[in-house]
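J.: next comes the sequence, and after it the predicted model I'd like to discuss.
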Amino acid sequence: MRTSDVFELLRDGRPRTRAQLAEETGMARSTVAARVDTLLRMGLVAPVGGARSTGGRPPSLIALNPAARVVAGVDVGATHAVAALTDLGGTVLGERRAELDVADGPEVVLGWVTAVVGELLVEARRPVADLAAIGLGLPGPVEHSTGRPINPPIMPGWDRYDVPAHLQRTYAVPVLVDNDVNIMALGERGAFLPDVDDLIFVKVATGIGAGIISGSRLQRGAQGTAGDLGHVRVSSGKSVMCRCGNEGCLEAIAAGPALAGALAGGGVAVDSTAGVVKLVRAGNGSAVQEVRRAGRDIGEVLATMVNLMNPSVVVIGGRLADAGEHLLAGIREVVYQRSLPLATEHLRIVASKAGAQAGVLGAATMAAEHVLSPEAIEAASLNLA
């Protein structure tokens, strides 16, 4: 039985005595005591008082110590960035936001990340040595195993750029990089749907993508492109060219810029996703119709995903989701019509509750999960031996 096995029991936050840990693991008390002592030296657990005594001195209780280390989570979008510092339990200790164009390139964007992480550490009065990992989300395809963006369409200068190495020049910690919708799925689930094991998070903004959680695990696929539903061909997209070079992609007819373009072509003064949302909220009939149509197109692709993945919940997020029920109504209309009855019997299709926080919370979660993984715990315990 490894140190990480004992730690996994304590991750739920419930205090236990050494005797209770021995009973739950089936390990000898002396072995449990040794594993707990290792975790205490690592700072990942701490005494939290005494249990009820059955005679003599009460036994001490041991519990997870989320304040032992901190992680940084960063969500980089097409035109914005959010960074947060959290403890290992996800409590936000500080946050920064900036209007930042990812097209300015990795040196500019990652320079901002490096500076802001340092500012957040100072603000939280935590030394750099307390930083355990950095999680980063980017608005394009990412090879998660290396942290390198791969042919990202809206990120000039980023192709195969070594993002972890850049940040590790300043912070000698693990750097985990993923695409933005994957971390949004992690953030939404961690904050609002912790008991949901099968979930699809759909981001509808400048592009369209999905983060897939199945069996409690984020599914990235062989090369990290799982969930790229924006480039699935849809029936109403015939003859419409997509920026990827193909014809009829969902993104080319249902993402924010496509809707703005369609409205502008009809004489409505709008040039952005935010502008479309503003029109919908103001009750503009043309904008409402376009958003509902986009919902039906998205629903066409999601109906297939629902049949394949059988999620409990589909969460709709991203800037276009701010248009509210009109987008959701279009999606629900087609998903419930075209998916198998058993797949939709208990299916919920809901708007994101995490909203703009989903990405940064998910990036921090990704970093913390790495720090607290059995592999990381075992490696750290060996270093103490």
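T.: Okay, I see it.
J.: going forward, measure contacts and count neighbours with C-alpha atoms only.
T.: Noted.
J.: this protein: helices as residue ranges?
T.: Using DSSP state H, the helices found in the chain span residues 3-10, 18-25, 29-42, 106-123, 163-168, 180-192, 250-254, 256-265, 273-281, 285-309, 325-338, 341-344, 358-371, 374-384.
J.: list the buried ones in the second one?
T.: Neighbour-count burial for helix 18-25, counted by 16 or more other CA atoms under 10 Å, picks out 18-19, 21-22.
J.: can you put the helices of the chain in TSV and add distance to residue 149?
T.: TSV is the format used below for those (distance: least, CA to CA, whole Å):
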stretch	distance to residue 149
helix 3-10	32
helix 18-25	42
helix 29-42	34
helix 106-123	10
helix 163-168	8
helix 180-192	12
helix 250-254	20
helix 256-265	23
helix 273-281	24
helix 285-309	25
helix 325-338	30
helix 341-344	34
helix 358-371	16
helix 374-384	25
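J.: take the one below as the second:
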Amino acid sequence: MTALRTTGRPAATTGNSPGRLLQLIRSRDDWTRQQLLAETGLSRMTLFERLDTLFRAGLVHEAGAAGPTGGRPAALIRFAGQGRVVLVLDLDHHTARVAVTDLTGHSLRERELPVDIAGPPAEVLTTVCEAGAALLASGAGETLVGVGVALPGPVSPVTGLLRPATVMPGWDGFPIAAVIAARWPVPVLLENDARAHALGEAAERPGTTPLVAVKYAHGIGAGVVLDGALLCGFDGAAGDIGHIRVTGGDPAGSAAPVCRCGRTGCLAAYASGYALLRRRGVTPSPSDDLAARVAAAPDLRAGARLLGRTLAGLVALVNPQTIVLGGSLGRLPVVVDEVAAAVRADALERLTGDLEIVASTARHPAAVGMAALVTGHVYDPEVVDAGLRERAGAGGSAARPSGR
């Protein structure tokens, strides 16, 4: 069973299929035909046939001439990524961030709108898809290659479907991808929001591995990225640290709080933004400025310490190079300080001596992470080759990624 998902960063590779050749071309900005011959070991005729297939599919293009070589200037071959975009739907408990990004996850246009993730899934998806459609319509000369959906629940790495999630009643088994693909006939990928954040944070820090990223807002979730691959777990629940039972969070003699999952004593029942608001008699809603409401609360410090103690166990298991704290609460200096102190107090010094624990500086890491997943899938060599074969079998001469 697949337990890892890659970020989709292109890596140099050899191979004789058009998809493998495209992967090689994507690994850097400029290639000449001679350089590709040397790198792949293909015959001139085979290489030119593969390139011709990619040219006709609109997947590569010539981009001027290479520098002086003493003879006729060689044409540069580049991946044709210009104008190709990804639609990202990042759904939180009470907010949706909808963005059109380029293939690297750079946001071109975006919008934030209120949602209730506990509401009927069809209504929520209609709302965010209409916002996405408006953003796509406002662009020009763009080709949509895929849609990435980040959700506050576990996503199976095998089926790609959302698993049962406490905060999303009625979503289990709902055909999210099929509903979206009916509007846009492109690949639709789902991922847990905290793990999407982790991929985005890893992209901001190339070479940092292992990296642990925490999304701390209304809920608490984490993601682990190792050598560019995202740990998903056996059934898509890796990083669900909010439902680890913790001790030491109760005042003397008080009962452990009941979590929304139905158990008592979960980290989220003590420390999540949802729990912090409810203890103040506030019903969480899209209008909340969560950080402003709880930033000065003493139980935020206590919750952050419990989060740090929970992460200390993860540090002992994973031995990360960096922990990035994100989300509206995770970025707060008081949270970073308390988490860092608790991690260093509970984990061995040899694990924490060089460990970096920092606040996220990324504006929308989930968009970067989801764009990486979508791009990695769309331009996976096997997917590219299958698309080219399908078009050839249908009598088509081009195999551009479909989109509108």
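T.: Thanks, I have it. It should be emphasised that the depicted structure is a prediction, and the values quoted were computed from it without experimental measurement.
J.: skipping adjacent residues, who's closest to the residue positioned nearest the centre of structure 1 in space?
T.: Here the mean C-alpha position of structure 1 is nearest to the C-alpha of residue 183 (CA atoms, centre = their mean), at a distance of 1.7 Å. If you skip the residues right next to it in sequence, residue 183 of structure 1 has residue 362 as its closest partner in space, 4.4 Å away by CA to CA, 6 or more residues apart in numbering.
J.: matching that neighbour against structure 2, which residue comes up?
T.: Structural alignment (TM-score structural alignment) places residue 362 of structure 1 against residue 369 in structure 2.
J.: can you pull the contacts of that match?
T.: 7, 105, 196-201, 203 (CA atoms under 8 Å, 6 or more residues apart in numbering).
J.: what do you get if the cut-off is 10 Å, keeping everything else the same?
T.: Listed by CA atoms under 10 Å, 6 or more residues apart in numbering, the contact partners of residue 369 of structure 2 are 7-8, 88, 104-105, 148, 150, 191, 193-204, 375.
J.: please apply the same query to residue 311 of structure 1.
T.: If you count contacts by CA under 10 Å, 6+ apart, residue 311 of structure 1 has them with 196-200, 212-215, 305, 343-344, 346-349.
J.: counting neighbours, which of these comes out on top?
T.: Among the contacts of residue 311 of structure 1, the one with the most neighbours (other CA atoms under 10 Å) is residue 199, at 30 neighbours.
J.: aligned counterpart of it in structure 2, please.
T.: The pairwise alignment with structure 2 assigns residue 199 of structure 1 to residue 211, based on TM-score structural alignment.
J.: could you measure from its match over to residue 197 of structure 2?
T.: As for residue 211 of structure 2, its distance to residue 197 of structure 2 is 11 Å (criterion: CA to CA, to the nearest Å).
J.: overlap of the contact sets of these two?
T.: With CA under 10 Å, 6+ apart applied, the overlap between the contact sets of residue 211 of structure 2 and residue 197 consists of 223-224, 324.
J.: in strands, which of these fall?
T.: The strands, defined by DSSP state E, take in 223-224, 324 from those.
J.: any idea what residue 386 of structure 2 aligns with in structure 1?
T.: That one, residue 386 of structure 2, aligns with residue 379 by TM-score structural alignment.
J.: so who does that match touch?
T.: Contacts here follow CA under 10 Å, 6+ apart; on that basis residue 379 of structure 1 touches residue 4.
J.: over to residue 360 of structure 1?
T.: Contacts for residue 360 of structure 1 were tallied using CA under 10 Å, 6+ apart; they are 72-76, 81-85, 95, 135-137, 180, 183-184, 186-187, 354, 366.
J.: mind redoing it with 7 Å?
T.: If you count contacts by CA atoms under 7 Å, 6 or more residues apart in numbering, residue 360 of structure 1 has them with 73-75, 82-84.
J.: from residue 218 of structure 1, how far off is it?
T.: With distances defined as CA to CA, the gap from residue 360 of structure 1 to residue 218 of structure 1 amounts to 16 Å.
J.: now residue 86 of structure 1
T.: When CA to CA is the yardstick, residue 86 of structure 1 and residue 218 of structure 1 sit 21 Å from each other.
J.: who's more crowded, these two?
T.: In terms of neighbours (other CA under 10 Å), residue 86 is the more surrounded of residue 86 of structure 1 and residue 218; the figures are 28 against 19.
J.: what does the more buried one correspond to in structure 2?
T.: In structure 2, the residue equivalent to residue 86 of structure 1 is residue 101, according to TM-score structural alignment.
J.: again with residue 351 of structure 1
T.: The equivalent of residue 351 of structure 1 in structure 2 is residue 359 (alignment by TM-score structural alignment).
J.: next, count neighbours for the aligned partner of residue 165 of structure 2 in structure 1.
T.: Applying TM-score structural alignment, one finds that residue 165 of structure 2 aligns to residue 152 in structure 1. Residues contacting residue 152 of structure 1 under the criterion other CA under 10 Å number 16.
J.: who's in contact with the counterpart of residue 276 of structure 2 in structure 1?
T.: Structural correspondence for residue 276 of structure 2 with respect to structure 1 (TM-score structural alignment): residue 259. Contact partners of residue 259 of structure 1, counting by CA under 7 Å, 6+ apart, are 253, 290.
J.: out of the helices of structure 1, the one nearest residue 54 of structure 1 is which?
T.: Shortest distance between residue 54 of structure 1 and these, using CA to CA, is found for helix 18-25: 12.8 Å.
J.: post-alignment, the closest one versus structure 2, mean distance?
T.: On superposition with structure 2, the mean distance recorded for helix 18-25 of structure 1 (mean CA distance after the TM-score superposition for structure 1) is 1.4 Å.
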